[in-house]
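Visitor: Just a sequence and a predicted model for now, questions to come.
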Amino acid sequence: METPGLSVGAVARRLGVSASTLRTWDRRYGIGPSRRSEGSHRRYDASDVARLEVMHRLILQGAPPGEAARVALGGEAGREEAREPRAHGAGGNRLALSTAPARTRGLARAVMALNGPVVTGTVREAVARDGVVRAWEELISPVLRSIGERYAATGEAVEIEHFLSNAALAVLAEVTAPPPHTQTRPVLLACAPEEQHSLPAYALGAALAERGIAGRMLGARVPEKALRDAVERIGPGAVFVWSQMPYTGDTGVLARVPGGRPAPRVIAGGPGWARPLPEGVRFAASLPEAVEAVAEALGMPG
């Protein structure tokens, strides 16, 4: 007796997509069930499922759905053609990272597919194996830059940036538990007033925690008065302020950080700051430089 085939729900569970996605693929691209059961319900046979598995895999690798469907319907020759999916203009379904290491390209593909488990697992593995600084410099930051370039060119991918930022933030939070015992003054971490891009400051907090340095995070869009009050409240050894966008980089905020005995070292990070910076303010052009600047301010070089 011929097997009855699989329902749309069963195939959706097998691929990890929704039933409505399968129906859309059938309607738009003609890649759907080829049989009907006795009750006239359409059923997927083994060859239908195999084609869908090819399509799904190619989409996760960065191919646009239409091209993935064409390849899946075309058989083995088409699969060879699509091993490196083409970007369609400035859009498409992948980021411009063709020369990046395989791990970075893999993260980019997972981000574009909004594949949470793969994104989180990739970032967590990199942080555990290489540490926060290297994971940031070689994995997270290149993908974020590529997303930014895509947004500048097309106005798209805001949701992709938010998705990666939230996943990375969750992993960094696992690293940022305050050290149980520290003899150094704390470090205050904040974003400039109206600055909403806070992930780099959280990356610094996690990198400092790896070195046993306690950070106090104020987060995004910190009003100047709140920053000043926090400095006066805890007497930090260093104050790091991040500005991503030029309209948030008012250097007067840095100049007006309260002093003390001893005064905290003020460190500015991010491309938003105008030049020149106020006297005594150090600029950190990268995460490694920010970590070293903080360590030096606390008398912990090396």
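Guide: Cool, got the structure.
Visitor: Going by C-alpha atoms from here, please, whenever you check contacts or count neighbours.
Guide: OK.
Visitor: Are we agreed that residue 216 is in a strand?
Guide: Yes. Remark: residue 216 belongs to a strand, assigned using DSSP: H, G, I helix; E, B strand; the rest coil.
Visitor: Against that first model, consider the following:
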Amino acid sequence: MEVSAHADTESTDVGVTTGFLARKLGVSPTTLRSWDRRYGLGPAVRPDGRHRRWSHGDVEMVQEMCRLTASGVPPAEAARAAKEHARTADTAAPGPTPGPAPTAAPAPADEHSPAARARAAVSATAQVSHSGTGLPLGDVRQECRGLARAAVRLDAAAVQRQLTAVLEAYGPAVAWEEVMMPTLRAVGRKWETSGDRYVEVEHLLSWHIAATLRHSYVRASSSAARPDSSPVLLACLPGEQHTLPIEALTAVLAERGVPALMLGGAVPAEALLASVRRTGPSAVVLWSQSRSTASLALARHVAATRWGMRGARTRSAVLLCGPGWGRSGEAGLLRPTGLRDALRMLPAR
């Protein structure tokens, strides 16, 4: 059913339809009906023989539900808090008619408010493995649960708000290792076991993570590093397209004032070797996601490449990053187990 041209200006006395509200919030009509059936988050007035209409107060209640679940609050706790929020608003002293609920993150709630109590409940149950999303998250931070819920709903705005908030709160290293990567892995596992469902969720989440990490890099590098420092060169091997892990490392290096030269995915061998000779990097990070792209011959060639002035030529440290390299080490090559390990192995500046 098409929404009429004046739907956006429809009076709260008349109310809005379920379909319109679903589009406004970025959720499906099925989700709204499920919340109504399970938690009683439905229209207060239901005209007989007519489509349900959601009043201004109903809309604000469901907006609060969306905000809380996107921040990691379990749906049942969020529903209780949203209904109490609505009751509090109904009994508040009369005053000027409020405008629409803001879409930006609200000011921190009082510690005794319903929202604050709901968040406290999440903290108390942070080790519960059930995420409410159908994703196998396991024991993770509550931010993973909020991010997963937003991604499964394909709520791009909420995904971006969650990622931005996590990055600003914890920095790129913790954000990647403890929120972004666990959520991506859970989506990937669900994709593999559900007959190619959730592909769209993985693509949405990956795109927003990449955008967030690149924004972090650009913001940090604008004040960046010493121009006389040798960069860390980061590249995926030929045929390898999985760039997110080294994008995370690039963002962390920028945050720490370390110059980075990020070449991205599937870098041809000749281009990689030419870049090493031209830039003289202090270290070269080679990412391989699968054994089919890992090339020890190329890694050895990079490690043997000398650069610099004649009589003072030197080599770059080479880090083999990613599961494609397997667990075994290689003489003369460094094999970090993760982002923090790679940071420890990079030459001191």
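Guide: That came through, no problem. Keep in mind the model is a prediction, meaning the values are calculated, not measured.
Visitor: List the TM-score for the superposed pair.
Guide: Once superposed, the chains reach a TM-score of 0.73 (TM-score structural alignment, normalised by the length of the first structure), with 269 aligned residues with a CA RMSD of 3.9 Å.
Visitor: Give the burial count for residue 237 of the second structure, as a bare number.
Guide: 25 (other CA atoms under 10 Å).
Visitor: which one in the first structure is aligned with it?
Guide: Applying TM-score structural alignment, one finds that residue 237 of the second structure aligns to residue 192 in the first structure.
Visitor: now swap in residue 335 of the second structure and tell me
Guide: Checking TM-score structural alignment: residue 335 of the second structure goes with residue 283.
Visitor: Check whether its match really touches residue 269, as I assumed.
Guide: Yes. Between residue 283 of the first structure and residue 269 a contact is recorded at 6.0 Å, counting by CA atoms under 8 Å.
Visitor: So which of those two has more stuff around it?
Guide: Taking other CA under 10 Å, residue 283 of the first structure and residue 269 do not tie; residue 269 has more neighbours (23 against 18).
Visitor: what's the counterpart of that one in the second structure?
Guide: Aligned partner of residue 269 of the first structure by TM-score structural alignment: residue 321.
Visitor: what's the nearest residue to that match if we skip its chain neighbours?
Guide: Nearest non-adjacent residue to residue 321 of the second structure, counting by CA to CA, 6 or more residues apart in numbering: residue 287, 4.9 Å away.
Visitor: mind checking how far the one you found is from residue 338 of the second structure?
Guide: Counting by CA to CA, to the nearest Å, the gap from residue 287 of the second structure to residue 338 of the second structure is 11 Å.
Visitor: Neighbour count for these two, which is higher?
Guide: Between residue 287 of the second structure and residue 338, residue 287 has the larger neighbour count (other CA under 10 Å), namely 30 against 14.
Visitor: mind listing what the alignment partner in the first structure of the more buried one touches?
Guide: Counting by TM-score structural alignment, residue 287 of the second structure corresponds to residue 242 in the first structure. Contacts for residue 242 of the first structure (CA atoms under 8 Å, 6 or more residues apart in numbering) come out as 190-192, 195, 198, 200-201, 268-270.
Visitor: Count the neighbours of the residue lying closest to residue 221 of the second structure once chain neighbours are set aside for me.
Guide: Ranked by CA to CA, 6+ apart and with sequence neighbours excluded, the top spatial neighbour of residue 221 of the second structure is residue 254, at 5.3 Å. Per other CA under 10 Å, the neighbour tally for residue 254 of the second structure reads 23.
Visitor: what do you get for the one 3 residues further on?
Guide: Neighbour count for residue 257 of the second structure, taken as other CA under 10 Å: 17.
Visitor: One more: the one 10 residues further on?
Guide: The number of residues packed around residue 267 of the second structure, counting by other CA under 10 Å, is 18.
Visitor: now it, what's its secondary structure?
Guide: Of the three states, residue 267 of the second structure takes coil according to three-state DSSP.
Visitor: With residue 189 of the first structure instead?
Guide: Secondary structure state of residue 189 of the first structure, per three-state DSSP, is strand.
Visitor: That one contacts residue 201, doesn't it?
Guide: Yes. Counting by CA under 8 Å, residue 189 of the first structure does reach residue 201; the two are 6.4 Å apart.
Visitor: Common neighbours of those two, please.
Guide: 219, 241.
Visitor: Residue 345 of the second structure matches what in the first structure?
Guide: Aligned by TM-score structural alignment, residue 345 of the second structure pairs with residue 293 of the first structure.
Visitor: quick one: the helix or strand hosting that match to strand 187-191, angle?
Guide: In this structure, residue 293 of the first structure sits in helix 287-297 according to DSSP states H and E. Interaxial angle, helix 287-297 of the first structure versus strand 187-191 (axes from the mean of the first three to the mean of the last three CA atoms, to 10 degrees): 140 degrees.
Visitor: Can you tell me how far residue 129 of the second structure is from residue 139 of the second structure?
Guide: Distance, residue 129 of the second structure to residue 139 of the second structure, by CA to CA: 6 Å.
Visitor: helices and strands around the helix holding residue 293 of the first structure, which ones?
Guide: Here helix 287-297 of the first structure touches helix 199-210, strand 265-269, strand 282-284, going by 3 or more CA pairs under 8 Å, 6 or more residues apart in numbering; DSSP states H and E.
Visitor: Just give the closest residue to residue 146 of the second structure, not the sequence neighbours.
Guide: Excluding the flanking residues, the one nearest residue 146 of the second structure by CA to CA, 6+ apart is residue 72, at 3.5 Å.
Visitor: tell me the contacts of the one you found?
Guide: 119, 122, 142-147, 149.
Visitor: The residue nearest to residue 321 of the second structure and residue 235 of the second structure: what is the separation?
Guide: For residue 287 of the second structure relative to residue 235 of the second structure (CA to CA), the value is 6 Å.
Visitor: Can you check which residues contact both of those two?
Guide: Common contacts of residue 287 of the second structure and residue 235 (CA under 8 Å, 6+ apart): residue 246.
Visitor: re earlier: now, which of the contacts of residue 72 of the second structure lie within helices?
Guide: Residues of the contacts of residue 72 of the second structure located in helices (DSSP state H): 119, 122, 142-147, 149.
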